[in-house]
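Participant: Okay, sequence plus prediction incoming.
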Amino acid sequence: MNYPPSTQRLEFRCWTSDDLRLALTLWGDPQVTALIGGPFTEEAVARRLSTEMSCMQEHHVQYWPIFLLESGEHAGCAGLRPYDVDQQVYELGVHLRHKFWGQGLAIEAGRAVINYGFDSLNASALFAGHHPRNEMSRKFLLKLGFTYTHDELYPPTGLNHPSYRLSRR
């Protein structure tokens, strides 16, 4: 399997070229993308989708789309991307459609991705960052066990973002 196993409420799969409409409901939403430079145009979302599929081909990771097990509804994405390939460090990312905020799905997806990164990919550590004004992301990362390490420039926003690390258990 090339993605994390299902959790109690979520299932993962890989993005396909047929997923543009799903991707638009996520990255085209101004509430979801307010702090990462969005909302994104259909063309920008198509490029993002292509980037995710290329990342899967090249590095065997992506921000996998996630779906509710009970209904099959698309809830967002959660996954990894290469951060420091030589050191086997991956970057964790979770984007949920705003209707699913506050339900614990980000934590559930994040834990599944963390376990997959360490157990299946043999990651040495995971990196994550967030917009300086995104208090919910800060709490999310701390709850997952990440430790603040430094601020790092995030080119899409032009800001130094708080950055975190989770070392292999």
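Facilitator: In hand now; what should we look at? As the structure is a prediction and not an experimental result, all values here were calculated from the model.

Participant: all contacts plus neighbour counts: C-alpha atoms, from now on.
Facilitator: OK.

Participant: Distance from the chain centre to the longest strand belonging to the chain, please.
Facilitator: Longest strand in the chain by number of residues (criterion: DSSP state E): strand 74-84. The chain centroid and the centroid of strand 74-84 are separated by 3 Å under Cα atoms, centre = their mean, to the nearest Å.

Participant: Check it against this one:
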Amino acid sequence: MKVILQTERTYLREFLPSDAEFFYSLNLDPEVIRYTGDAPFANIAEAEAFIEAYDQYRVNGYGRWAVCSKDDDSFMGFCGLKYHPDEDLTEVGFRFYRELWNQGFATETAKACIKLGFEEFNLAAIYAHADRENHGSIRVLEKCGLSFVKPIEYDGHMANLYRLLKEDYDAN
């Protein structure tokens, strides 16, 4: 198991095939995927195929990572960086089980991923897309220092584009 980083309450690691059941149940909750544009996995085997085909660590050196509790090693969701070649940008993103919402896990892990992106991967900027109605994610992005750039259409939804420049990160 490759641990990427640790926060006060969590550690982030690369996805494992054994995470398939957790991915399946995470995406089964319609509220969790409400603003993502993703459909739920049809079954655990489909989630396992997704994990097995996930090549972002090899291709980009980073990706989304499983977020696990330091207390009991339980899978909580995921957070990390994703490169979008069509837009030539890297975004921070997160998804957690609904029972973990409003406990600061998204902010805690997103801040750690942003730090990693700037300090280890030397990114010039980190972006995020958020559906305009997804007020919880927007609050997380703002707490992480990202600022509104412009309205966009993303995955067929009206969304907002946010950005944090490395020089602004360094200044704070």
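Facilitator: Perfect, I can see it now. The structure presented is a predicted model; accordingly, all values stated were derived computationally and were not measured.

Participant: one step back: and the contacts of the longest strand of the first structure?
Facilitator: Defining contact as Cα atoms under 8 Å, 6 or more residues apart in numbering, one finds that strand 74-84 of the first structure is touched by 22, 26, 55, 59, 61-68, 88-97, 100, 106, 109-110, 113, 117, 127.

Participant: Mark which of the residues you listed are buried, thanks.
Facilitator: Buried residues within the contacts of strand 74-84 of the first structure, counting neighbours by 16 or more other Cα atoms under 10 Å: 22, 26, 55, 61-68, 88-97, 106, 109-110, 113, 117, 127.

Participant: before we move on, which element is Gly37 of the second structure in?
Facilitator: Following DSSP states H and E, one finds Gly37 of the second structure outside all helices and strands.

Participant: how many neighbours does it have?
Facilitator: Using other Cα atoms under 10 Å, Gly37 of the second structure has 12 neighbouring residues.

Participant: The one 4 residues further on too?
Facilitator: Residues near Phe41 of the second structure, counting by other Cα under 10 Å, number 18.

Participant: Arg163 of the second structure maps to what in the first structure?
Facilitator: Correspondence of Arg163 of the second structure to the first structure, assessed by TM-score structural alignment: Arg165.

Participant: all helices for the first structure, in order.
Facilitator: Shown for the first structure, the helices assigned by DSSP state H span residues 20-27, 30-33, 42-59, 105-119, 135-143.

Participant: so who does the nearest residue to Pro30 of the first structure once chain neighbours are set aside touch?
Facilitator: Once its chain neighbours are removed from consideration, Pro30 of the first structure has its nearest residue in Pro39; the separation is 4.5 Å (Cα to Cα, 6 or more residues apart in numbering). The neighbours of Pro39 of the first structure, taking Cα under 8 Å, 6+ apart as the test, are Trp27, Gly28, Asp29, Pro30, Gln31, Val32, Thr33.

Participant: most neighbours, which of these?
Facilitator: By neighbour count, taken as other Cα under 10 Å, the most surrounded of the contacts of Pro39 of the first structure turns out to be Trp27 (27 neighbours).

Participant: Dump the helices of the first structure into TSV; add distance to Tyr3 of the first structure as well.
Facilitator: Formatted as TSV, the entries for these read as follows, by distance: least, Cα to Cα, whole Å:
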stretch	distance to Tyr3 of the first structure
helix 20-27	18
helix 30-33	23
helix 42-59	10
helix 105-119	7
helix 135-143	21
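
Participant: who wins for proximity to Leu153 of the first structure among those helices?
Facilitator: Counting by Cα to Cα, Leu153 of the first structure lies closest to helix 135-143 out of those; the figure is 16.4 Å.

Participant: Counting neighbours, which bits of that closest one end up buried?
Facilitator: Neighbour-count burial for helix 135-143 of the first structure, with 16+ other Cα under 10 Å as criterion, is recorded at Ser137, Arg138, Leu141.
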